[in-house]
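>>> 3D model of this:
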Amino acid sequence: MPPRLSWRLIQLPFSLGAVAPSATSIVIPIRTFGIRSLNPPKPSKYDVSPGLPVLQSTQAAALERKAATLPLRTGAVMIKKGMSAIYDTETGNRIPCTVLQLDRVQVVGHKRVDIHGYWAVQIGSGWKHHSNVTKAMLGHFAGQGVSPKRHVYEFRVKDESGLLPIGNIVNADWFQEGQFVDARSNTKGKGFAGVMKRHGFGGQDRSHGVSLTHRSLGSAGPSQGGGSRVYPGKKMAGNMGNEQHTEQNLEVLKVDAENGLVLVKGAVSGPRGCIVRIQDAIKKPWPKFEHATEAST
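Sure, this is the predicted structure:
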């Protein structure tokens, strides 16, 4: 087939009795069609309702949206000592519990919204020799007038009323029996694990031609129809464990202020000796404390 000329280069028809149209009278056709999208955008029913607030991207607006889910008080850094059980004297039921212990928990700093963009209390736990502390952290501890801590964590609070004075000691009676807390800790590290242990795969057949690959992954991705590649997020063998996990709504069964022990119902992730951070549960009503407001003033 011979090549076609562009419509701009096609010679206009000319007759003897007619005047050739000028260049200014040529009408350029406008394209009124296009490629239709296979997945056209659909309006969301959650964004068209009347009276919805306009989402803003400022720091103040973000803090206001999180105000209902930020605890009013700081939490505490504890050490997991193991699991035990207590018996209910009324029902006689055996209740499993996790024993957590506080080790010289102290307020070592504040995070303020006008400087850092949010409200938080910096809590330190344990003790560390000054020769094993970096100069930056040693200057931070010296500026606050507290001894070097082995573990330092931050706990977000709602507003300025949740900032405890620097140097204040947090004891076990900071929590009360019957309240609910959220516990954050790192899970046990399992090392490199296969897909059956890591993701619960069923494995391959023990017959029908399968040999030496009974616990292996098998096919990792589709062929040409799926792009001839392995999709991101594919469950495969790899490092298992050693990830932060949060157990929500754990009930405080017993508080021993003299020995610095807090017993929470159920299990908490991590091995014995790991660090556990507990704070008032965000999905339960805030506990009412009289001494908490006095300490913050």
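>>> From here on, just use CA atoms for contacts and neighbour counts.
OK.
>>> List the contacts of stretch 231-249.
Here stretch 231-249 makes contact (CA atoms under 8 Å, 6 or more residues apart in numbering) with 180-195, 198-199, 217, 220-221, 268-269, 281, 283-284.
>>> List the buried residues of it.
Judged by neighbour count using 16 or more other CA atoms under 10 Å, the buried positions of stretch 231-249 are 236, 237, 240, 241, 246, 247, 248, 249.
>>> Out of these, which comes closest to residue 151?
Taking CA to CA as the measure, residue 151 sits nearest to residue 246 out of the buried residues of stretch 231-249, at 18.5 Å.
>>> any idea which element the closest one lies in?
If you go by DSSP states H and E, residue 246 is part of strand 244-256.
>>> List the residues that contact residue 210.
By CA under 8 Å, 6+ apart, the contact list for residue 210 reads residue 204.
>>> what's the spacing between it and residue 155?
53 Å (CA to CA, to the nearest Å).
>>> next one: residue 172
Applying CA to CA to residue 172 and residue 155 gives a distance of 17 Å.
>>> And for residue 271, the neighbour number?
By other CA atoms under 10 Å, the residues close to residue 271 number 15.
>>> That one and residue 190 touch, don't they?
No. Contact between residue 271 and residue 190 fails when scored by CA atoms under 8 Å: they sit 11.4 Å apart.
>>> In strands only, show me the contacts of stretch 231-249.
With DSSP state E as the criterion, strands contain 180, 181, 182, 183, 184, 185, 186, 191, 192, 193 from among those.
>>> Count the neighbours of the nearest residue to the fourth one once chain neighbours are set aside for me.
Nearest residue to residue 183, sequence neighbours excluded (CA to CA, 6 or more residues apart in numbering): residue 278, at 4.4 Å. Neighbour count for residue 278, taken as other CA under 10 Å: 24.
>>> to compare against the first, here's another:
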Amino acid sequence: MKGIIGKKIGMTSIYGPEGKQIAVTIIEATPNVVTQIKNQETDGYSALQLAIGDKKEKNATKAAINHFAKANTSAKKIVKEFRDYSIEKNIGETISVDIFTEGEIVDVVGTTKGKGFQGVVKRHGFAGVGEQSHGQHDRSRAPGSIGGSSYPSRVFKGMRMAGRMGNDRVKLKGLKVVKIFAEKNYILISGSIPGHIGSTVFIQK
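Next up is the predicted model:
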């Protein structure tokens, strides 16, 4: 596996080699610092710990400051482990967007936009009862019955009801790396990627 931590900048479109317009998401992946190397002997698994985003020393714990000091870097905001990293790196070295190549297929992990507490129409696509008759007052967007009274006398798990919507971890597979601007630390990936502008995403292969 190989991967990098990035930040979603926004979306745009570019023209591909065949003259087709392609919708892409721009991700800024500033050089990731290798802050820890885990191996099978000491940790039970092999992984590379990467970190980005400087944190003020007053906002970091002493344990975190000492941990990052081993990599000769300041405390970081975002830390992520990538299992079985295929590229050999030492502590303190950096990883940039040039680990990927244009045309490569990658997976992207992000957190979707939070929508807050929503009803069944927006959350699950309910359509309501349709036409109203006499006696039906404001039922067109109601959830309807959620279970029996005497039997089973409870609401089944997984019942589609109102509740918190969004803010979920989502992994999109099979996205193509369309363009890489190494000097700007930009990587352009086909299609849309979950999350708001400025949110953290993980690109891996």
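>>> hang on, the earlier thing: what's the closest of the buried residues of stretch 231-249 of structure 1 to residue 88 of structure 1?
Checking those against residue 88 of structure 1 with CA to CA, the nearest one is residue 249 at 19.5 Å.
>>> Mean per-residue distance, the strand holding residue 246 of structure 1 versus structure 2.
When structure 2 is overlaid, strand 244-256 of structure 1 sits 0.6 Å from its aligned residues on average, using mean CA distance after the TM-score superposition for structure 1.
>>> sorry, back to before: got a markdown table for the ones in strands among the contacts of stretch 231-249 of structure 1, with distance to residue 262 of structure 1 too?
Shown next, in a markdown table, are those (distance: CA to CA, whole Å):
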| residue | distance to residue 262 of structure 1 |
| --- | --- |
| 180 | 12 |
| 181 | 11 |
| 182 | 13 |
| 183 | 12 |
| 184 | 15 |
| 185 | 16 |
| 186 | 19 |
| 191 | 31 |
| 192 | 34 |
| 193 | 34 |
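>>> Enumerate every residue touching residue 9 of structure 2.
By CA under 8 Å, 6+ apart, the residues touching residue 9 of structure 2 are 25, 26, 27, 28, 197, 198.
>>> Could you do residue 194 of structure 2 as well?
Residues near residue 194 of structure 2 by CA under 8 Å, 6+ apart: 109, 110, 111, 112, 113, 170.
>>> let's go with 6 Å and repeat that
When contacts are counted by CA atoms under 6 Å, 6 or more residues apart in numbering, residue 194 of structure 2 touches 110, 111, 112.
>>> what residue of structure 1 matches up with the last one?
Residue 112 of structure 2 maps onto residue 187 in structure 1 when the alignment is built from TM-score structural alignment.
>>> just checking, that match touches residue 270?
Yes. With contact defined as CA atoms under 6 Å, residue 187 of structure 1 counts as touching residue 270 (4.3 Å).
>>> who's more crowded, those two?
Comparing residue 187 of structure 1 with residue 270 by other CA under 10 Å, the one with more neighbours is residue 270, at 22 against 18.
>>> Please say which position in structure 2 the more buried one maps to.
When structure 2 is aligned by TM-score structural alignment, residue 270 of structure 1 is paired with residue 195.
>>> so what's its match closest to, chain neighbours aside?
Spatial nearest neighbour of residue 195 of structure 2, excluding adjacent residues (CA to CA, 6+ apart): residue 112 at 4.3 Å.
>>> okay, and stretch 45-65 of structure 2 goes to which residues in structure 1?
Using TM-score structural alignment, stretch 45-65 of structure 2 pairs with 118-138 in structure 1.
>>> Over to that stretch now: how far is its first residue from its last?
First-to-last distance for stretch 118-138 of structure 1 - CA to CA - comes to 24 Å.
>>> Not counting its own residues, what contacts it?
Residues outside stretch 118-138 of structure 1 that contact it (CA under 6 Å, 6+ apart): 103-113, 148-157, 159.
>>> May I ask which helix or strand encompasses the residue nearest to residue 183 of structure 1?
Using DSSP H and E, residue 278 of structure 1 maps to strand 275-280.
>>> next SSE after that strand?
Downstream of strand 275-280 of structure 1, the next assigned helix or strand under DSSP H and E is helix 290-296.
>>> which helices and strands does that next one pack with?
The contact analysis (3 or more CA pairs under 6 Å, 6 or more residues apart in numbering; DSSP states H and E) places helix 290-296 of structure 1 against no helix or strand.
>>> Could you list the buried residues of it?
residue 292.
>>> Please compute how far it lies from its chain's middle.
What separates the centre of helix 290-296 of structure 1 from the centre of its chain is 30 Å, taken as CA atoms, centre = their mean, to the nearest Å.
>>> now residue 136 of structure 2: how far from residue 128 of structure 2?
Applying CA to CA, the value for residue 136 of structure 2 to residue 128 of structure 2 is 12 Å.
>>> returning to what we had before: most neighbours among the contacts of residue 9 of structure 2, please name it.
When neighbours are taken as other CA under 10 Å, the top entry among the contacts of residue 9 of structure 2 is residue 27 (28 neighbours).
>>> And that one, what's its match in structure 1?
For residue 27 of structure 2, the aligned position in structure 1 is occupied by residue 100, per TM-score structural alignment.
>>> show me the contacts for that match.
Per CA under 6 Å, 6+ apart, neighbours of residue 100 of structure 1: 78, 79, 80, 81, 261, 262.
>>> residue contacts, residue 271 of structure 1?
residue 188.
>>> Would you mark the buried spots in the longest helix belonging to structure 2?
Ranked by number of residues, the top helix in structure 2 under DSSP state H is helix 62-69. The neighbour-count check on helix 62-69 of structure 2 (16+ other CA under 10 Å) flags 65, 67, 68 as buried.
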